[in-house]
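[1] need coordinates for the following:
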Amino acid sequence: MVYTNKMKVVYGTRILGLHGQNFSYLFNYNLHGLESIKINNKEWLYRMPTPTFWRATTDNDRGCGFNIKSAQWLSADIFRKNKDIKLEVDNHCFSTIPDGGKSNVFSNHEFASLVKITFNYETVTIPSTQVALTYTIKANGELKVALHYQGRKNLPSLPVLGIRFIIPTPAIHFDYQGLSGETYPDRMKGAIEGKYHIDGMPVTPYLVPQENGMHMNTQKLFITRNTTQNNTDHILNPFSLKIQQSDLPFNFSLLPYTSEELENATHIEELPLERRAVLVIAGCVRGVGGIDSWGSDVKPQYTISAEKDYDFSVILNAK
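    Below is the predicted model of the structure:
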């Protein structure tokens, strides 16, 4: 296929496809999200990216009862209600999504310079609130992912607010530009700004698995793999995905487990075998506390109020 300086847009039944020289993105209207990120013919999604609101309970969370007070955010992390979808192609806003028979009006030769698609969700909290994931795609394959959280009164404090990406196979290493070591809002003073290389996806070996592995104030992140789920890929050279800040630095963790898998294990040997990578891009992170033997709550400046609006974004592209 010959590409111009625009990307090809495929208006399919239930699917919007965007294709360029070295990328292919698929958005699923029915499943309400981004279904596939293929860069240089390598798939980077095992599950659709979703808003995430829960981190595995820490010893301090248990000690101060935070996990009980904010338990409904665990349900919101697992379940959500799909609302509407908004689609804009080269400044044309669709009044209705071109799904099913509505897609038949388009040819097989549709191209665009810029596509923006927003998936709106409603949380299953009481009261509920609204969250939106917006994807903005340029013709060169640059993919900007932005989250908007609408503040709502009478909701408990959030454990984390971010976007979770589940990657098909484990990372062999990752490199990032930001703060050294594991950092949290109330554990940053000893960190040093720089560029760092981490082999594998290390998990802090707590006796009882809990939240770990966060990196604050990051400018760039490179995730590298050398395996895929494609049986025809026998010997692979390492390949990478680049995540970089959009407007402000971002926070991230890259682990072999979801927060629910960590939450469900009472001892480290109960964790499953590593088989994929779980990337959390966090706009807001709760502190870890530990002020007086894991009994007091985190200081107010290190909590996440559910009553405020939040916006953050990152940019994904090939390394």
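
[2] every contact and neighbour count from this point should use C-alpha atoms.
    Fine.

[3] can you show me the strands along the stretch 101-250 of the chain?
    111-112, 114-123, 130-138, 143-149, 160-167, 173-179, 193-199, 215-218, 220-225, 239-245, 250-255 (DSSP state E, counting those that start in this stretch).

[4] among the ones you listed, which is nearest Arg286?
    The closest of those to Arg286 is strand 160-167. By CA to CA, the value is 5.9 Å.

[5] tilt between the closest one and strand 250-255?
    Angle, strand 160-167 to strand 250-255, by axes from the mean of the first three to the mean of the last three CA atoms, to 10 degrees: 50 degrees.

[6] report the buried residues of strand 160-167.
    By neighbour count on 16 or more other CA atoms under 10 Å, the buried set for strand 160-167 is Val160, Leu161, Gly162, Ile163, Arg164, Phe165, Ile166, Ile167.

[7] then stretch 184-198?
    Tyr184, Pro185, Asp186, Met188.

[8] over to stretch 201-212?
    Under 16+ other CA under 10 Å, the buried positions of stretch 201-212 are Met201, Val203, Val208, Pro209, Gln210, Glu211, Asn212.

[9] ok, the fifth one to Ser296 distance?
    So that's Gln210. 18 Å (CA to CA, to the nearest Å).

[10] likewise for Pro51?
    28 Å.

[11] hmm, back to that, relative to Phe222, which of the buried residues of strand 160-167 is nearest.
    Nearest member of these to Phe222, counting by CA to CA, is Ile167, at 13.3 Å.

[12] circling back to that earlier point, with distance to Ala76 added, can I get the strands of the stretch 101-250 of the chain in a markdown table?
    A markdown table is the format used below for the strands of the stretch 101-250 of the chain (distance: least, CA to CA, whole Å):
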| stretch | distance to Ala76 |
| --- | --- |
| strand 111-112 | 35 |
| strand 114-123 | 6 |
| strand 130-138 | 11 |
| strand 143-149 | 13 |
| strand 160-167 | 11 |
| strand 173-179 | 29 |
| strand 193-199 | 31 |
| strand 215-218 | 24 |
| strand 220-225 | 27 |
| strand 239-245 | 26 |
| strand 250-255 | 20 |
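
[13] nearest to Lys8, of these?
    Of the strands of the stretch 101-250 of the chain, nearest to Lys8 by CA to CA is strand 111-112, at 4.5 Å.

[14] run this one through as well so I can compare:
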Amino acid sequence: MATLFKNGEVVEEKSGRISVEPLSEGTFPLMLQIPEEPGEYTTRISFRLKEDTAWAAAGHEVAYGETATERSAPKALRSGKPEIIRGWHNVGARGENFEALFSILHGGLVSYKYKGREMVKSQPKPNFWRAMTDNDLANLLPMRAGMWRNAGLYSTIKTGHGYGGTICDVNETDHSLVVTYTYHLCTQPQKDCFVRYEVFADGEIQVNMRMDASADVGELPAFEMLFTMDADFDCLKWYGLGPEETYMDRCHAKLGLYENKVADNMANYLRPQECGSKMGVRWASVTDEEGCGLMFLTNGLQFSALPYTPHQVDTAEHPNELPPALSTFVRVGEQMGVGGDDTWGALVHPEYHLDNTKPMEITFSFKGI
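    As a prediction, the model looks like this:
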């Protein structure tokens, strides 16, 4: 069966029968034509049994392959500019249906309201840690990478002489407000992480996070932004690989549109550990039952939404030791792989590490829906 998808939606399906002798190859024409209209088109070929067998019924998929083709559209130009409000302790931007507030005194995005409703429970922060797996514990990753755990937990925002003699740089462009923070990380040697927010008139906020080379601190488990939302935002929908969790070294999955509950992404391991990640995510939404929440435009980054932080998961020895779920924690960025070749000491393969011998950088955006 051949299926053509556009941005995750089925456009066309065709089926046919082919026959190839054992230990031989065959070439067959593709039954689908990719349109020229803008969008991401995925062509998937699925090989299925045509008859019942002793081990599976007719129609059972035994193999598949897919490829994606991008038809680009001209980039839309930004228009308008948010209203910008400057105060002694905060700087804000607002427009139709949204308000964003950044702290000058303490730093960070402290409020993002959409249609009057608060979307962020506490300020988003850089995160460099994922919960340890059994494989990680066996190969002593916490010993080698432990400084990164505290790097995000205890980071402090750099003081300076920017706007108002404060701790952030505030600038305006023709179409946006730009606020940049420098985080001092709790590492030795000490590293800095730079987070830049750009607020546009339609309520979209583009986030850029970057850090200089940091291999002298140790292996980097994660490089991402961590958002805290209210627990009512418990519905996840994404366009990326799925439907099961995927990681850098565990990403043989189909590109498509998927949805589930945030709590469903917690794997029922005997000991809670890293779980729930989505690879190759183009966009994801985290909403309440009415569809109100945040849309993340993630440019193929890794994404997860769980009821717990990596640190809460790490400290629980059994699922019943996890606290009541009071928040939804969204993480956008990159992570190292989760497995070696065994669970008694093998390391994650080098190609599935984050290469922090060079500068790291991610860019994504979010807006209210």
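
[15] TM-score for this pair?
    Taking TM-score structural alignment, normalised by the length of the first structure as the basis, the two superposed chains have a TM-score of 0.84; 284 aligned residues with a CA RMSD of 2.0 Å.

[16] where in the first structure does stretch 199-214 of the second structure align, residue-wise?
    Aligning stretch 199-214 of the second structure against the first structure (TM-score structural alignment) gives residues 137-152.

[17] what sits up against the matching stretch?
    5-7, 20-23, 51, 112-116, 127-136, 162-163, 246, 306-317 (CA atoms under 8 Å, 6 or more residues apart in numbering).

[18] how much space between the counterpart of Leu270 of the second structure in the first structure and Ile39 of the first structure?
    Leu270 of the second structure maps onto Leu207 of the first structure when the alignment is built from TM-score structural alignment. Distance, Leu207 of the first structure to Ile39 of the first structure, using CA to CA: 38 Å.

[19] repeat that for Leu158 of the first structure.
    Counting by CA to CA - Leu158 of the first structure and Ile39 of the first structure are separated by 33 Å.

[20] go on, Glu193 of the first structure?
    Applying CA to CA to Glu193 of the first structure and Ile39 of the first structure gives a distance of 30 Å.

[21] thought Met229 of the second structure was touching Thr328?
    Yes. Using CA atoms under 8 Å, Met229 of the second structure is in contact with Thr328, at 5.0 Å.

[22] which ones are touching the corresponding residue of the second structure for Ile37 of the first structure?
    Counting by TM-score structural alignment, Ile37 of the first structure lines up with Tyr112 in the second structure. Taking CA under 8 Å, 6+ apart, we find Tyr112 of the second structure in contact with Phe98, Glu99, Ala100, Leu101, Glu118, Met119, Val120.

[23] which residue, other than its chain neighbours, is closest to the fifth one?
    Closest residue to Glu118 of the second structure apart from its sequence neighbours, by CA to CA, 6 or more residues apart in numbering: Tyr112 at 5.9 Å.

[24] next: the second one.
    In this structure, Glu99 of the second structure finds its nearest non-sequential neighbour in Lys113, 5.1 Å apart by CA to CA, 6+ apart.

[25] just tell me the aligned range of stretch 307-315 of the second structure in the first structure.
    The aligned range for stretch 307-315 of the second structure is 256-264, by TM-score structural alignment.

[26] ok, and for the matching stretch, which residues are buried?
    Pro256, Tyr257, Thr258, Ser259, Glu260, Leu262, Glu263.

[27] then stretch 122-134 of the first structure?
    So for stretch 122-134 of the first structure, counting by 16+ other CA under 10 Å, buried means Glu122, Thr123, Val124, Thr125, Ser128, Thr129, Gln130, Val131, Ala132, Leu133, Thr134.

[28] max pairwise distance over those: which two?
    Maximum distance among those (CA to CA): 21.6 Å, for Thr125 and Thr134.

[29] can you confirm the match of Ile37 of the first structure is in a helix?
    No. Going by DSSP: H, G, I helix; E, B strand; the rest coil, the assignment for Tyr112 of the second structure is strand, not a helix.

[30] residues contacting Arg44 of the second structure?
    Arg44 of the second structure sits in contact with Ala2, Thr3, Leu4, Tyr64, Gly65, Glu66, Thr67, where contact means CA under 8 Å, 6+ apart.

[31] swap that for Thr258 of the first structure, sorry
    Thr258 of the first structure touches Val278, counting by CA under 8 Å, 6+ apart.

[32] one more: Leu220 of the second structure?
    Contacts of Leu220 of the second structure by CA under 8 Å, 6+ apart are Phe128, Trp129, Ala145, Trp148, Met336, His353, Leu354, Asn356.

[33] in stretch 195-215 of the second structure, what's buried?
    195-211, 214.

[34] for stretch 310-319 of the first structure, same thing?
    Those buried within stretch 310-319 of the first structure under the rule 16+ other CA under 10 Å are Tyr310, Phe312, Ser313, Val314, Ile315, Leu316, Asn317, Ala318.

[35] cool, stretch 290-307 of the first structure as well?
    Gly290, Trp294, Gly295, Ser296, Asp297, Val298, Tyr302, Thr303, Ile304, Ser305, Ala306, Glu307.

[36] same question for stretch 32-52 of the first structure.
    32-39, 42-52.

[37] got the end-to-end distance for it?
    For stretch 32-52 of the first structure, the end-to-end distance is 15 Å (CA to CA).

[38] show me what Ile157 of the second structure aligns to in the first structure.
    Per TM-score structural alignment, Ile157 of the second structure is aligned with Asn82.

[39] just to check, that match is in contact with Tyr121?
    Yes. With contact defined as CA under 8 Å, Asn82 of the first structure counts as touching Tyr121 (4.7 Å).

[40] who's more crowded, these two?
    Ranked by neighbour count (other CA atoms under 10 Å), Asn82 of the first structure and Tyr121 place Tyr121 first, with 21 against 16.

[41] hmm, the more buried one is touching Gln130, no?
    Yes. With contact defined as CA under 8 Å, Tyr121 of the first structure reaches Gln130; the gap is 5.8 Å.

[42] great, nothing more from me.
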